[in-house]
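Chemist: build me a structure from this.
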Amino acid sequence: MTRVVRFHQHGGPEVLRIEDVALSPPGSGEVQIRVKALGLNRAEALLRAASYIETPTLPSGLGLEAAGVIEAIGVGVKDFAPGDSVSVIPPQSMIRWPAYGEFATYPAGLVVKHPPSLDWQTAAAVWMQYLTAYGALIDIAGLHSGDHVVITAASSSVGLAAIQIANRVGATAIAVTRTSAKRQALLDAGAAEVVTLAEEDLAARLNEIAGPEGVRVVFDAVGGPIFEPLTAAMSRGGILIEYGGLSREPTPFPLPAVLSKTLTLRGYLVHEITGNPVKLEAAKAFIVEGLEHGTLRPLIDRTFAFDQIVEAHRYLESNEQFGKIVVTI
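Modeler: Alright, predicted model coming up:
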C-alpha cells in the first residue's frame, strides 16, 4: 500500500484526500519512483475544479511534477536503475500518470537524471516551468538577442522561467504584474522593466519601453481585455503566444492591430514539446545546460509537507506566491 492524493468530487482544495491504495509494480518500459518532492501547478487546481482540458473519472489522482529515487524498473528499461535520482517531465495526462503520492509510476521516456547539484525541492520545480517557457519563447518565437518580450503573470513559476530564458539569450524581459507589490522582486529576478496593470497604462508603458519598433514577442497567460493594449504595442510581424486564460472576462479579437501589423496570435500547450521526442531532447539540453551554468535557477516560494496538501492548494489559488510551491514527502 502507498499513500496518494485523490478527489472523489470536484470542488475546492478541501476535496483532496490522502488515501491508501495498492501499489502495483511498474509495467514494461516504466519506472517506479519513491517521491521526495512535488511541484504544484495551476493545472492541478483546474483539474480538481473541473476546469481543465482533461475530464477525470472519479475518484482521480492528480499532479504533473515529481522528483525522487527510482524504486523499481519495468521490463525493457535500460537507462535507469534502482537508486537513481530523477525528476519527471510532465506527462500529457496527469489522470493516467498522477504525481501526488509516496510512489509514482512513469514511462521511462519522461524521466530525467537531473543535475546532481539540485536538491529534491528544486528538482521538482524544474520541468513544467522551463519546458513551457522554452517551447513558447525559443522553439516557436525564436527569441533572440535584441528582442523585447512581454511576460504576463510574471511572478508565476512559468513567468519567472521566461524572464531567465529571455536573459539567457540576450532579450529584454518586460514583466507585467497586477500591482507594484512584486515590482522589486521581479527586478531582482531579472526583469529589465516591470509594468503594473492596476497602476499604469499598459500600452503607453510598453511603447515607452520598446520604442517605435515595438515588442516582437508577447508571452501571455491572462487573455481578456489586455489583448488590445498588448497588440497595440507589438511590432510589425510580431507574435503573441497564449498559454493560459486567467482572466474571467471575454478576450476581444484585436482585428485592427492584427491586420495592420500582420500579427500572429497563437495558442500553445507544453505538450507540443513533451509529445515530440526531437523537440523534447533539444529542450532538455537547453534547460540542463542552463541549470548547470546557473543561468536558470528555479525560485521556490514556499514548501509544504505532504499532509498539508489542502493548505498547499489553498495557497496555490491565493495568487500570493512568487515562484514555485513545493510539497515534500
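
Chemist: going by C-alpha atoms from here, please, whenever you check contacts or count neighbours.
Modeler: Fine.

Chemist: list the contacts of the spatially most central residue of the chain.
Modeler: In the chain, the C-alpha nearest the mean C-alpha coordinate belongs to Q129, at 3.1 Å (CA atoms, centre = their mean). Applying CA atoms under 8 Å, 6 or more residues apart in numbering, we find Q129 in contact with S157, V158, G159, A161.

Chemist: run this one through as well so I can compare:
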Amino acid sequence: MSRAVRFHEIGGPEVLRLDDVPEPKPGAGEVLIHARAWGLNRADSLFRQGLYSVAPVVPAGMGFEVAGVIAAVGDGVGELRVGQAVSVVPNFNLLDYPMHGEAVLAPVHAVVAHPEELSFEQAASTWMQYITAYGGLVEFANTRPGDTVVISAASSSVGLAAIQIARRAGAKAVALTRTSAKRQQLLAAGADEVIATAEEDVAARIRDLTEGRGARVVFDPVGGATLATLIEAAAQDAVLVVYGVLDFSPATVNVMDVLLKRLTIRGFGVAELAADPGRLAPAVDYVRKGIIDGDLVPVIDKVFPLEKFADAHRYLEGNDQVGKIVIAVGPGVSR
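Modeler: Below is the predicted model of the structure:
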C-alpha cells in the first residue's frame, strides 16, 4: 500500500484526504515513480473545486507534477530504467494519471530525466511552468530582442518562468501584479518593470514604457475584465497569449482595437504542446539548455512536508506566494 492525496467531495482544502491505496503496477508504456516531491498548481485548486476543464470523479486523485525515482517499468518504455531520477511533463488525462501520491503511474511520453543540476524539489517545479511559458513566448509570439513582454500574474511560477524566458530572448519583461507588495521580489526575480494593477493605470504605464507603441507580446492567465486593458495596451501586430482563466467574469473586447491593430489573440494550454512529440522535444531541449546555462532557475516559494499537504493548498489560495509551492515526499528529497 501507499498513500495518495484524494478528495471524496468537491470543496476547499478541507476536503482533501491522504488515503491508503494499493501501489499500482505499470502496464505497457507506463512507469511507476516513487515520489520525492510534488509541484502544486492553480489547476489543482480548480480541479478540487470542480472548476477545471476536466470534471473530477470522486473519490478523485489529483496533481499534475511529480519528481522521483523510477521503481518499475512496463513494456515499451525505451531507455527509461529502474532507479532513474525523473519528472513529468503534464501531458495526460488527470483522471487516468493523478500525480500526488507516494507511488504513481506515468505514461512514458510524459516522463523526462531531469538535469543533474536540479534537486527533486526543483524538478517538480520545472516542466509545467517553463513549457507553458516557452509555448506562449517562444513558439507562438517569437519573442525577440527589443520586444516588450507584459506578463500578468507575474508572481506565479509560470509568470516567473516567463520573466526568465523573456530576458533570455533579449526582451523587456514587464510584470503585472495586483498590489505593490511583491514589487521588490519581482524586480529581484528579473522583471525590468513592475505595474500594480489595482494601483496604477496599466495601459498608460505600458504606453509610457514603450514610448507610445504598446507591448508586442502579452502573456495572460487572468482573462476577465483585465483582457480589455491588455488589448488597449497592445502594440500594432501584437500577440496576446491567454493560458488561463483566474477571473471568470465576462471579458468585454474592443473589436475595433483587435481589427485596427491586427492583433492575434491565442488561447494556449500546456497539454496542447506536450501532446505533440514534434513540438515537445524542442521545448524540453530549450528548457534543459536554459537550466544548464543558468538562465532558467526554478523559483520555489515554500516547501511543505507531506503531512501538511492541505496547508499547502490553503497557502496557494492565499495568493501570497512568489514562485512555486512544493510538497516534499519521502526520504532524501534533495539531490
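
Chemist: can you give me the TM-score here?
Modeler: Laid over one another, the chains give 0.98 as their TM-score (TM-score structural alignment, normalised by the length of the first structure), with 329 aligned residues with a CA RMSD of 1.0 Å.

Chemist: where does the closest residue to the residue nearest to the centre of the first structure other than its chain neighbours land in three-state SS?
Modeler: In this structure, Q129 of the first structure finds its nearest non-sequential neighbour in V158, 4.3 Å apart by CA to CA, 6 or more residues apart in numbering. Following DSSP: H, G, I helix; E, B strand; the rest coil, the label given to V158 of the first structure is helix.

Chemist: you'd agree V158 of the first structure is up against A133?
Modeler: Yes. Between V158 of the first structure and A133 there is a contact under CA atoms under 8 Å: 6.2 Å.

Chemist: residue boundaries of the strands in the stretch 151-300 of the first structure?
Modeler: 172-177, 193-196, 215-220, 234-242, 264-267, 300-305 (DSSP state E, counting those that start in this stretch).

Chemist: which one of those lies closest to A99 of the first structure?
Modeler: strand 300-305 (14.8 Å; CA to CA).

Chemist: on that earlier part again, what's the spacing between the residue nearest to the centre of the first structure and E249 of the first structure?
Modeler: Q129 of the first structure sits 25 Å away from E249 of the first structure, going by CA to CA, to the nearest Å.

Chemist: before we move on, the earlier item: now render the contacts of Q129 of the first structure as a markdown table, adding neighbour count and distance to V327 of the first structure.
Modeler: Converted to a markdown table, these look like this (neighbours: other CA atoms under 10 Å; distance: CA to CA, whole Å):
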| residue | neighbour count | distance to V327 of the first structure |
| --- | --- | --- |
| S157 | 27 | 15 |
| V158 | 27 | 18 |
| G159 | 27 | 20 |
| A161 | 27 | 19 |
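
Chemist: and those, which is closest to G142 of the first structure?
Modeler: A161 (15.9 Å).

Chemist: rewinding a little: out of the strands of the stretch 151-300 of the first structure, nearest to E102 of the first structure?
Modeler: Judging the strands of the stretch 151-300 of the first structure by CA to CA, what sits closest to E102 of the first structure is strand 300-305, at 11.9 Å.

Chemist: mean distance between that closest one and the second structure after superposition?
Modeler: Comparing strand 300-305 of the first structure with its match in the second structure after superposition yields a mean distance of 0.5 Å (mean CA distance after the TM-score superposition for the first structure).
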